[in-house]
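Visitor: predicted model follows, preceded by the sequence.
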Amino acid sequence: MTIPYALIFGPADVSHMMKDMQRLYDTHSQVRARFGQVARSAGMDVNTILRKTPLLDDASCMQVVSLGLLAGMLGIADDIIEQRGAPSCVGGISLGEVAALCVAGGLTLDEATALIRLRVDMPEAEDETVGFVMVMEEGGRAFYNQPPEMRIAVDYGQIHQGIGSLLMVAGLRRALEGRGQEGSGVLEVLPPALCNSAYHTPYRQRIAEQIDAYLQGCALPAPRYPLVTCLPEIGVVNDPQGIKQMCVRGETEMLSVPAMIRQMQSFGVADVICIGPFLRSLNMDFGGVSTSFRDEQWVDDILSSLSAVE
């Protein structure tokens, strides 16, 4: 009997140097194929999105990392679906939602790379950025939501067996580096070399409008698998209109990982496979079901096993 499972794709980690994907590119045919497809679609050399060569002048660190992780995550998902059959649902966080849409057939690869290229990492006026903070008590959350200059951008929910909640906070750099340091947690702000944009806040309205205009010209199909989203007001997506809302509203609205997990639970999955960096380190509870990870540690484990056999 097939065990019902969900695929959950992680966000872009701008500090990710793609070492795991470089190793998979050499050994994993489906990952290698996806890197070739994404590189051609984006008009870049494979070595650029593998981070073997320096960033291009017209591409930010976030865009290159996003393209590389998209390629790697799709290749890994291809392998899982080939082995296990169709997932009960798919979902993701930020970039992970783009990957989930690709796997579900809601976006073509060309459309996915176009959205990443539209997501420029440049502020229009004052410097923007994001930071991460763990809040030990729920009452401390409100401090980090002080619009317009500082907002909760992604709520990851409780991590490390409930010791606290992880928040991604976004807004103006001067606010996060100034007032943001007065909260109950330690807000770690990303430096300009890694981030220059207040993701998932109204500061991204211009990007949302460009994505909306782009998608108007796309013939979006119904996805082949249900999409669980981090947007509570949208919920599970099964149609083209929902796909468009995911892509547009996700630019300016807060993402809620607990909301996505609640949607996933409605499908009765017994197994969750998380693809991409960052998620393992959080020790998140995906509804009390079996959870495995396809990330840097997984790459180390499988390649070490192969070496031992040889």
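Guide: It's in.
Visitor: C-alpha from now on. contacts and neighbour counts both.
Guide: Fine.
Visitor: next, residue 132: secondary structure please.
Guide: strand (DSSP: H, G, I helix; E, B strand; the rest coil).
Visitor: residue 165 is in contact with that one, correct?
Guide: No: applying CA atoms under 8 Å, one finds residue 132 not in contact with residue 165, separated by 10.5 Å.
Visitor: so what sits against both of these two?
Guide: Residues touching both residue 132 and residue 165 by CA atoms under 8 Å, 6 or more residues apart in numbering: none at all.
Visitor: which SSE is residue 169 in?
Guide: Here residue 169, judged by DSSP states H and E, is contained in strand 164-172.
Visitor: spit out the contact partners of residue 210.
Guide: residue 118.
Visitor: ranges for the strands of the stretch 151-300 of the chain?
Guide: Secondary structure of the stretch 151-300 of the chain (DSSP state E, counting those that start in this stretch): strands at 164-172, 188-189, 227-228, 255-256, 271-275, 290-294.
Visitor: now swap in the stretch 1-150 of the chain and tell me
Guide: Counting by DSSP E, counting those that start in this stretch, the strands of the stretch 1-150 of the chain are 5-9, 89-92, 128-135, 150-159.
Visitor: looking at these, which is closest to residue 186?
Guide: strand 128-135 (5.7 Å; CA to CA).
Visitor: for the closest one, packing partners?
Guide: strand 164-172, helix 173-177, strand 188-189 (3 or more CA pairs under 8 Å, 6 or more residues apart in numbering; DSSP states H and E).
Visitor: with adjacent residues omitted, what lies nearest to residue 257?
Guide: Of all residues not flanking residue 257 in the chain, residue 156 sits nearest, at 5.0 Å (CA to CA, 6 or more residues apart in numbering).
Visitor: ugh, wrong one, I meant residue 66
Guide: Residue 66 sits nearest to residue 12 (CA to CA, 6+ apart), 5.6 Å away.
Visitor: just list the residues touching that neighbour, thanks.
Guide: Here residue 12 is in contact with 62, 65, 66, 69, 94, 95, 96, 277 (criterion: CA under 8 Å, 6+ apart).
Visitor: need those in JSON lines with neighbour count, can you?
Guide: Formatted as JSON lines, those follow (neighbours: other CA atoms under 10 Å):
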{"residue": "62", "neighbour count": "24"}
{"residue": "65", "neighbour count": "23"}
{"residue": "66", "neighbour count": "25"}
{"residue": "69", "neighbour count": "29"}
{"residue": "94", "neighbour count": "22"}
{"residue": "95", "neighbour count": "19"}
{"residue": "96", "neighbour count": "23"}
{"residue": "277", "neighbour count": "22"}
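Visitor: ok, second structure coming up, stack it against the first:
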Amino acid sequence: MLARAKGGVELKNFLLFGPADATEDFRVYERMLRSSTAARSLYGGISLGELAALRASGAITTEFVVKFLHERHLQDVDREEAIGFAFVPAPEDWRYYEQPERMTVSCDYGPVLGGAGRMIPVSGLRSALESARTEGPADLQVVGRALAHQAYHSPLREPGRRRLESLLKRSTLDRPAIPVVTSIPGRYTVSSGAEAADALVVSETQPAGVP
């Protein structure tokens, strides 16, 4: 991800917002925006962290973030969806979790720990993820219903994608004051309001990629 961002940018001034700590991300950047010594030349985000990065860059407002998250998390299907996380040891085939009708890898972090394995989030039908806990090649930790009830970054989120697309058509996103790097394949650098809107919509149903 950083390699794609080089293009003359000083990476020492790069700030990356993570995927699973959005609440803390927003606290951090609110403090950062109030600090005159926190100047950055590039922001980046993964999943929900992309919202934090876009907000920090001035492309979107906090009010828009609230509206976006409200639309994203509406209960819109009868089926039960879920997410899970697994560390797949190198000898095992992590592609087992690519079963488009049932579950998909929602973010590919690539090999970790010196190639010892692959850390992957998986999104899909809750029944499929529960079965994969015993049938799959790794110990898949399925997140409880109270914490996650949707299959983020997967084709199953098409209803949410349509809602978010409608919201963004009614909204005007500003040009980021500072470029934003996303984890969305084909849209790694966002430098306009239109690009930011496109990235947010596409992210709903496509997996993220972090090389």
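Guide: Received the coordinates, thanks. Since we're looking at a predicted model, the values are computed, not measured.
Visitor: what's the TM-score here?
Guide: Here the TM-score for the pair of chains, by TM-score structural alignment, normalised by the length of the second structure, is 0.87; 202 aligned residues with a CA RMSD of 2.1 Å.
Visitor: tell me which of the helices and strands packed on strand 128-135 of the first structure sits most buried.
Guide: strand 164-172 (a mean of 24; mean count of other CA atoms under 10 Å).
Visitor: now do it against strand 128-135, angle only.
Guide: 160 degrees (axes from the mean of the first three to the mean of the last three CA atoms, to 10 degrees).
Visitor: for the second structure, identify the residue most remote from the centre.
Guide: residue 36 (28.5 Å; CA atoms, centre = their mean).
Visitor: what lines up with it in the first structure?
Guide: In the first structure, residue 36 of the second structure lines up with residue 82, judged by TM-score structural alignment.
Visitor: okay, helices next: where are they in the second structure?
Guide: 2-5, 22-34, 48-56, 62-72, 126-135, 158-169, 193-203 (DSSP state H).
Visitor: export those as CSV, with columns for distance to residue 144 of the second structure.
Guide: Output for these, formatted as CSV (distance: least, CA to CA, whole Å):
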stretch, distance to residue 144 of the second structure
helix 2-5, 32
helix 22-34, 18
helix 48-56, 19
helix 62-72, 18
helix 126-135, 10
helix 158-169, 20
helix 193-203, 23
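Visitor: select, out of these, the one closest to residue 148 of the second structure.
Guide: helix 126-135 (10.4 Å).
Visitor: surely the residue nearest to residue 257 of the first structure and residue 167 touch.
Guide: Yes: counting by CA under 8 Å, residue 156 of the first structure touches residue 167, with 6.0 Å between them.
Visitor: mutual contacts of these two, please.
Guide: In contact with both residue 156 of the first structure and residue 167: no residue, using CA under 8 Å, 6+ apart.
Visitor: now do the residue nearest to the spatial centre of the second structure against residue 60 of the second structure, distance only.
Guide: Central residue of the second structure (CA atoms, centre = their mean): residue 47, 1.4 Å from the mean position. According to CA to CA, to the nearest Å, residue 47 of the second structure and residue 60 of the second structure sit 16 Å apart.
Visitor: check residue 18 of the second structure too.
Guide: In terms of CA to CA, residue 18 of the second structure sits 18 Å off from residue 60 of the second structure.
Visitor: then residue 78 of the second structure?
Guide: In terms of CA to CA, residue 78 of the second structure sits 32 Å off from residue 60 of the second structure.
Visitor: trace residue 189 of the first structure over to the second structure, please.
Guide: Residue 189 of the first structure maps onto residue 142 of the second structure when the alignment is built from TM-score structural alignment.
Visitor: okay, now whatever residue of the first structure lines up with residue 13 of the second structure: neighbour count?
Guide: In the first structure, residue 13 of the second structure lines up with residue 5, judged by TM-score structural alignment. By other CA atoms under 10 Å, 24 other residues sit near residue 5 of the first structure.
Visitor: make a markdown table from the strands of the stretch 151-300 of the first structure and add distance to residue 308 of the first structure to it.
Guide: Listed next are the strands of the stretch 151-300 of the first structure as a markdown table, based on distance: least, CA to CA, whole Å:
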| stretch | distance to residue 308 of the first structure |
| --- | --- |
| strand 164-172 | 38 |
| strand 188-189 | 40 |
| strand 227-228 | 39 |
| strand 255-256 | 41 |
| strand 271-275 | 25 |
| strand 290-294 | 20 |
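Visitor: and those: which comes nearest residue 146 of the first structure?
Guide: Closest among the strands of the stretch 151-300 of the first structure, once you apply CA to CA, is strand 164-172, at 9.5 Å.
Visitor: that closest one aligns to what range in the second structure?
Guide: Residue span in the second structure matched to strand 164-172 of the first structure, by TM-score structural alignment: 117-125.
Visitor: average offset of the matching stretch relative to the first structure?
Guide: Compared with the first structure after the fit, stretch 117-125 of the second structure shows a mean deviation of 0.7 Å (mean CA distance after the TM-score superposition for the first structure).
Visitor: the strands of the stretch 151-300 of the first structure: which one's closest to residue 197 of the first structure?
Guide: strand 164-172 (7.8 Å).
Visitor: what sits up against that closest one?
Guide: 126-138, 144-145, 148-159, 176, 197-201, 203.
Visitor: picking that back up, what's the closest non-adjacent residue to the match of residue 189 of the first structure?
Guide: residue 84 (4.1 Å).
Visitor: and the one you found, what's its match in the first structure?
Guide: Per TM-score structural alignment, residue 84 of the second structure is aligned with residue 131.
Visitor: for burial, what's the neighbour tally of that match?
Guide: Residue 131 of the first structure, neighbours per other CA under 10 Å, totals 23.
Visitor: relative to residue 66 of the first structure, how far out is it?
Guide: For residue 131 of the first structure relative to residue 66 of the first structure (CA to CA), the value is 18 Å.
Visitor: go on, residue 84 of the first structure?
Guide: Distance from residue 84 of the first structure to residue 66 of the first structure, by CA to CA: 26 Å.
Visitor: can you check residue 132 of the first structure too?
Guide: Going from residue 132 of the first structure to residue 66 of the first structure by CA to CA gives 19 Å.
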